[in-house]
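> kindly return the folded structure for what I paste below:
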Amino acid sequence: MKTALRLLRLGLIGAFATFIIGVIGTGATYLYIAPQLPPIESLKEVRLQVPLRVFTRDGGLIAEFGEKRRSPLALSEIPRPMINAFLAAEDDRFFQHPGVDYHGIVRAALQLIATGEKRQGGSTITMQVARNFFLSSEKTFLRKIKEIFLALKIERELSKEEILELYLNKIYLGSRAYGVGAAAQVYYGVKTGDLSLAQVAMIAGLPKAPSRYNPIADPERATQRRNYVLGRMRSLGHISEEEYQHASNQIDDARSHGLVVEASAAYVAEMVRAEMVARYGEDAYVSGYRVITTLDPVEQKAAVSALRESLLEYDRRQGYRGAERKLTWEGESNEAGWDQILNETPVLGELVPAIVVGVEGKSASVYLGNRTYAELGWSGIEWAHPKAGRRAKDDATLSAAEVLSPGDVIRLQRTGDTWVLASIPEVEGALIAIAPRDGAITALVGGFDFARSKFNRAVQAERQPGSSLKPFIYSAALAEGYTAASIFNDAPVVVDDPALETTWRPENYSGRFYGPTRLREALVNSRNLVSIRVLQSIGVGPAIRHLQKFGLPVDRLPRDLSLALGSATVTPLELATAYTVFANGGYKIEPFFIQRIEDMDGNPLFEADPPIVCEECEARRAATDSQAPQPLPPSAAPEAAAEADQPRLAPRVLDAQNAYLMYTMMRDVIRRGTGRRALALGRSDIAGKTGTTNDQHDAWFSGFNAHRVAIAWVGYDNVRSLGERETGSRAALPIWIRFMERALANTPEAVLEQPPGLISARIDAETGLLARANAPNAVFELFSEGQLPERAPETVTTTQHSDTPQRTPQREVSEQLF
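All right, here's what the predicted structure looks like:
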């Protein structure tokens, strides 16, 4: 008995000593570890690594930049079944324990004793938060001890709900998805609220081993893990037996879902990315910035479609270049091998890769991948035949075998319900649209497909504008006192300029000469020789100073007469910006593409404040400036403050009369000149100018109304001819027409308003002088006040061809003539 009592006493003493040593050891460990623990306050202001997102002006997603896919959600936005699934899978006692589940730790310790191996075990959700935010994932005793102390510290300073929200947004769930919001999109293409119970359980099973249980990489193992989670939910009472049976029997449909991009604008997205990195450095990729651009989704879609359709149309005119690749054909089906080849051939410009597997008569069988075949009929092949257009469509001697062979890797374009043979165009192009009253870029396409070439031709390609530059030369002539009725001789010009190192003999595109020509008619018909004489008469220096007002790059404007034919180099953006001066009545705006920048929570960090065209504001300001300042009573102070908060006004750089005259001249370009194809739009408010450079290296169309300016360009990156007759009217204008047809649909006509100070008068079409009452060839022309020409004589003799431009003789008038 005494022995038993002695042993009991020794046992109690030993236990107490062990307890004291444990407490001392724990305290000592805490004192050693505590200084190394990070402050929990940082968790309250934690900034999850959320990618940069770019949107259209109405909130449609354009692009996302950043390595981690994350869509942060408030706990209230996460469905209860999702929360229950994670608790069942990871920590069913989360709301009971203080951050450390001692039962789990005991299990891990027993496993260590039994196996001698260190394995992760007993990790609660709070401990996972501690590890994911502050610690590494290495499996050491020291890290585990830090994790325990840090979890206890987190539990003291954050609520359970705050911890759970951090966890569900931070946890890595495979396939670059961080948090449940991103996982729902990546695996199932939906928001968390739209997930089924089976899908919820699948995602909840991922934290244990995201790679091993990935439903895309290993569906069988992932399904086993999903069913385990469902079983845990059933045993905990979160779901019924019936729900368990239904969910566990479902076939999982997880697959990789890309971003749901609502606007195809990769070139603009890259412009935004570069700008954001310039502003915020590498933080731009992880701070959750939201950039709202100025892009109009309807116009952007129209721009992409118009450019691609027109470049493909041009490419077909050049003839079929053959298969993209030729495979060794053995005549046997090899779908696995074909799939690999097609998977390595990306879709470009919506042109789908396919393999020809059979040719018979006037049709071909093609393989599209994933065990899908299609029939390519003669209507989709005929254009590529060497004799297309020269032989009857029903000529039985023509066959598909003269175009295609089995083993050809080709491209197909979907048109309605049929496929059409296509090729990736070698030619490139660009289109940009700008709102002329504030400079907002509403559409921009920098090439056929960003995936093929990231070079943004809309803002980076410096190309010769050709005749697209002539309106600025003619505007300079108006500024120097010439009128739209001034006569210039369309006759041969020989320029012996040392700067050109040779004698220059420019010609009109037609090769013909037209004699004395009014300025308006010269622009309407794009007469090169008249343009040179205009520049000769006003001088290269004054012309360059005038062009500078439009924002054209002075350092790229040649100081010789070739400037008259557009030998300068400009980007489509620069040319579009210059044309806005004509479209808005004479004001210089600043183009911009970022409307607003917000932080992750939607708080504004930047708001565009461009100078705008506002005639009413300008008039009010002028009226205010003309009045002597008067002292304001105290009650007027708020109004004064409101007036001080006026919008920034774009400066006037061209007088309103000049801008309007140029608008009417370019409107005639479309009505009866080189831009007549645009009449297909059925609008009377549009104006523009074609542009073609020497040997058809570049084709342009620059057009506008008061609502929108759009510039289309076509050319090869490695400068070469577009081909015979591939002018601005044929190669570029169709892009502009297709775009404007959709961009201006259901939009009322926006004709520029005629400013005061202009007079309409009947003139003789040949001489430019005021016409007499019985003149048979009289036309109406607009003149600035004080610039009306003299009356034509009773009998007009044959006009002498002179190289000296004839300023229309003017006389003063006090009334408007008709």
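> make it CA atoms for all contacts and neighbour counts henceforth
Fine.
> what segments of the stretch 701-818 of the chain are helices?
In the stretch 701-818 of the chain, the helices defined using DSSP state H, counting those that start in this stretch lie at 733-743.
> if you could redo that for the stretch 101-250 of the chain, that was the one I meant.
Remark: helices assigned in the stretch 101-250 of the chain by DSSP H, counting those that start in this stretch are 102-115, 125-134, 141-157, 160-170, 180-188, 197-204, 219-235, 241-248.
> what's the closest of those helices to residue 690?
helix 180-188 (46.8 Å; Cα to Cα).
> among the helices of the stretch 101-250 of the chain, which is nearest residue 706?
That would be, of these and by Cα to Cα, helix 180-188, which comes in at 42.5 Å.
> can you give me how far that closest one is from the chain middle?
Relative to its parent chain, helix 180-188 has a centroid offset of 25 Å by Cα atoms, centre = their mean, to the nearest Å.
> for stretch 462-473, same thing?
Distance, centroid of stretch 462-473 to centroid of chain: 26 Å (Cα atoms, centre = their mean).
> what's the first-to-last distance across that stretch?
Using Cα to Cα, to the nearest Å, the end-to-end distance of stretch 462-473 comes to 20 Å.
> what's the answer for stretch 272-292, then?
First-to-last distance for stretch 272-292 - Cα to Cα - comes to 10 Å.
> contacts for that stretch, please.
Defining contact as Cα atoms under 8 Å, 6 or more residues apart in numbering, one finds that stretch 272-292 is touched by 47-57, 59, 65-67, 594-600, 602.
> can you rerun that using 7 Å?
The contact list for stretch 272-292 (Cα atoms under 7 Å, 6 or more residues apart in numbering) reads 49-57, 65-66, 594-600.
> following up with a second sequence; could you model it the same way so I can compare the two?
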Amino acid sequence: MAKRGSRRAAAETQRRRQTSGRRGQERTGWRLWLRRAVLWGGALALLGALFLGLAVAFAARSLPSYGALKATQPGQTIVVRARDGTAIVELGPSPGKWLDSEQIPEVMKDAMISVEDRRYFSHPGVDPIGLARAVYVWVTGERRLQATSTITQQLARNLFLNSNRSLDRKLREGILALALEAKFSKQQILELYLNKVYFGGGAYGIDSASRKFFSHDATELSTAEAAIIAGLVKAPSRFSPTADVDAAVDRANVVLGLMREQGRISASEAAVDPSAVKLKKDVSQNSVRYFTDWALPQLEILLPETFEPIEVWTTLDVGMQQAAATAIKGNVPRGAQGALVSLDRDGAVLAMVGGTDYVATNYNRATDALRQPGSAWKLFVFLAALEAGYTPEDRVKDVPVTIDGWSPRNSGGSYAGEIDVRTAFAYSKNTVAAQLGNEVGFGTVASMARRFGITTPISTYPAMVLGSSETRVIDMTRAFAAVSAGGNSVEPYGIVKVTTTAGDVLYQHEGRNPTRLVPDYVAAGMTDLLQTAVSTGTGRAGQISRPVAGKTGTTSSNKDGWFLGFSSGITTGVWMGRDDAKAVPGLQGGTAPARAFAAYMRYAVKDRPVEEFQTDLQLPEWQLEPDDEYYYGGDPDEYYYVDESGNLVEPQRPGPGQSPQDPFPADGEQPPAYPAPRQPQYPDESGQAASDDFLDRATGARPSPAPVPAPSPRTRTLTPPPQPQQTAAPRPF
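From the prediction side, this is the model:
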């Protein structure tokens, strides 16, 4: 028994030793991998630190001297000249007096450090705490990775790099920041920064900003003024006190709060009111800036890369620009905005107004805003109809109609019955426009708008004929200018040439050969309609005591008002409305926009000779006969007719071996082909397949007109009178 007990004890001891050995081996393996990770990590960190140290040392050796950095220019100077050569805007750097570190007010330094880099005096150029916080926020998924740049990093970017948001640029920015800190003192870096940072409006450095915004140099900055300037760095355009005083004051209060929180100012100093600061009135930010904001970005395409000072000679007429700004401001309804574009016959932009006040809002409504054009869109509907064979004298019917469930109505709900095309356009009859669009095809109308320069999306639903598709003022003006040019394309442009200050030409505008958009007789017919709309129709307020052609446009609930027209080679488009697209009481194209158009055009054309419009229709031979005879010849037997049972019978067609009558001229000129229109719905027709007018002709109840050598009025019975229905649609003029 004793032996068995001793054997059991020995076996248990052996088992415990084996278990302990396995656990020791496991602990030894885990510790081994941990030890390896620490060693490899340390080696990689050491290697990275060595590489970073070498890169920083090399960058520090390559940096210019402090004096050279002080002398660097902040950017390119651009002088913009009007068409007569007068300077209208000077853009680019406007550096003030250089202030040494001891001349810069401490409150200015404190304000900048508080809002841009609170740990400026404790980090080596890159803020590891800020970087770690940004990585943590990114890892937790709250927002994308974005590390706040230190003052030194911002200076490195402004001096040596661009603003591209790439990892490579960020790494180089960090290395250069470390190099700057290694080569220069904190006070030197802060001095460079405060004298070179951009504050908007061409102001580089705190002295330039102080003179621009407060009319005194930076040595006299108060706490509130310093807070306003420091707040501009984040977004100079958005927080500029000359553009948005409220935004600048709100931002300044944020800066004051940070200064108080960090103990840089007392509670009483933090309580100052930035809104009480007296701002310098900026007279340079006038309506001309709408034009320069549109034209100058084109230099990136027109010019090779250059950093030397340049002069940009433009098409802008100073007098016309002032007249345009006055016309818009003097006629726009209260609470609304206005825009105007005026083009010369070759497309040169003579005037451009993008709003009532550039300082209040620099949003360019002439080139950027998308608004419904209302009945001004009928330009394309009637162009398509004229190209399809209509003439201004042709008879149409202004009656209720329903197309694909949509029933347009005229302003006031009245209908004139049978009228001619000219009258229908002059009084902006919605029912006639809808019928014409249905006949030629809504896709054809959209194609016509594209042909005339409309670049925005275009609907092909029936209501599109009343201007439901949004477009830009400059595009609509361009389309009307093409009609004024006899149906030839017009390309708006604003830059004539670009030169160096020494006079060397870097760019010269060369006009393109115009493209024929529609035949000249179509443009003549359209001019006839547009002239009538101003002389007797909805655009009478646009008259200027000389021939004028134009069209009004008003959208539903008076949200948009338009007037576009031309006279003596100048085409002008005017729009008015609210930015939030709310209704403007009393706004119609024939009221305030038409009055603004007339006020501007009286000045614009005063030195130009009076020009009569070309409205004589020199039609091609295929259009000189009435439509029925054009398609089927002069033999009554070739018309459709109704048999004794009331069935519609097609005319006899040429059989095999027979030669069909050729209605086209010998030179092979063919009329344009158009898709079959959608058929209107007529609930009261009881299945009648053709109109009474057509059947009267076909059955001989009324004789068909004989061919004539010149255009004659024709009745186009587009729609038999259905029962009126009413659905929501854009208003007419």
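> returning to what we had before: so which of the contacts of stretch 272-292 of the first structure sit within strands?
Counting by DSSP state E, the part of these found in strands is 52, 53, 54, 55, 65, 594, 595, 596, 597, 598.
> from those residues, which two are the most distant?
65 and 595, at 18.5 Å, using Cα to Cα across those.
> buried subset of the contacts of stretch 272-292 of the first structure as a PyMOL selection?
With 16 or more other Cα atoms under 10 Å as the criterion, this PyMOL line picks the buried residues out of the contacts of stretch 272-292 of the first structure:
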select buried, resi 49+50+51+52+53+54+55+56+57+65+66+594+595+596+597+598+600
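> which parts of the stretch 51-200 of the second structure are helices?
Along the stretch 51-200 of the second structure, counting by DSSP H, counting those that start in this stretch, helices occupy 66-71, 106-116, 128-139, 151-160, 167-183, 186-196.
> now do the second one: distance to the chain's middle.
Computed by Cα atoms, centre = their mean, the separation of helix 106-116 of the second structure from the middle of its chain amounts to 38 Å.
> whereabouts in the first structure does it align?
Residue correspondence for helix 106-116 of the second structure in the first structure, counting by TM-score structural alignment: none.
> show me what counts as buried in stretch 595-612 of the second structure.
By 16+ other Cα under 10 Å, the buried positions in stretch 595-612 of the second structure come out as 595, 596, 597, 598, 599, 600, 601, 602, 604, 605.
> residues touching the residue nearest the centre of the first structure, list them.
Centroid-nearest residue in the first structure: residue 265, 2.4 Å away (criterion: Cα atoms, centre = their mean). Contacts here follow Cα under 7 Å, 6+ apart; on that basis residue 265 of the first structure touches residue 62.
> now residue 340 of the first structure: which helix or strand?
helix 335-343 (DSSP states H and E).
> so the helix or strand following that helix corresponds to what in the second structure?
Elements were assigned by DSSP H and E; along the chain past helix 335-343 of the first structure, the next helix or strand is strand 352-360. With TM-score structural alignment applied, strand 352-360 of the first structure matches no range in the second structure.
> let me see the contact set for the counterpart of residue 502 of the second structure in the first structure.
In the first structure, the residue matched to residue 502 of the second structure (TM-score structural alignment) is residue 601. Residues in contact with residue 601 of the first structure (Cα under 7 Å, 6+ apart): none are found.
> repeat for residue 569 of the first structure
462, 463, 464, 465, 556.
> quick one: map it onto the second structure.
With TM-score structural alignment as the criterion, residue 569 of the first structure pairs with residue 470.
> the residue lying closest to its match once chain neighbours are set aside: neighbour count?
In space, and not counting its chain neighbours, residue 470 of the second structure is closest to residue 372: 4.3 Å by Cα to Cα, 6 or more residues apart in numbering. Neighbourhood size, residue 372 of the second structure [other Cα atoms under 10 Å]: 24.
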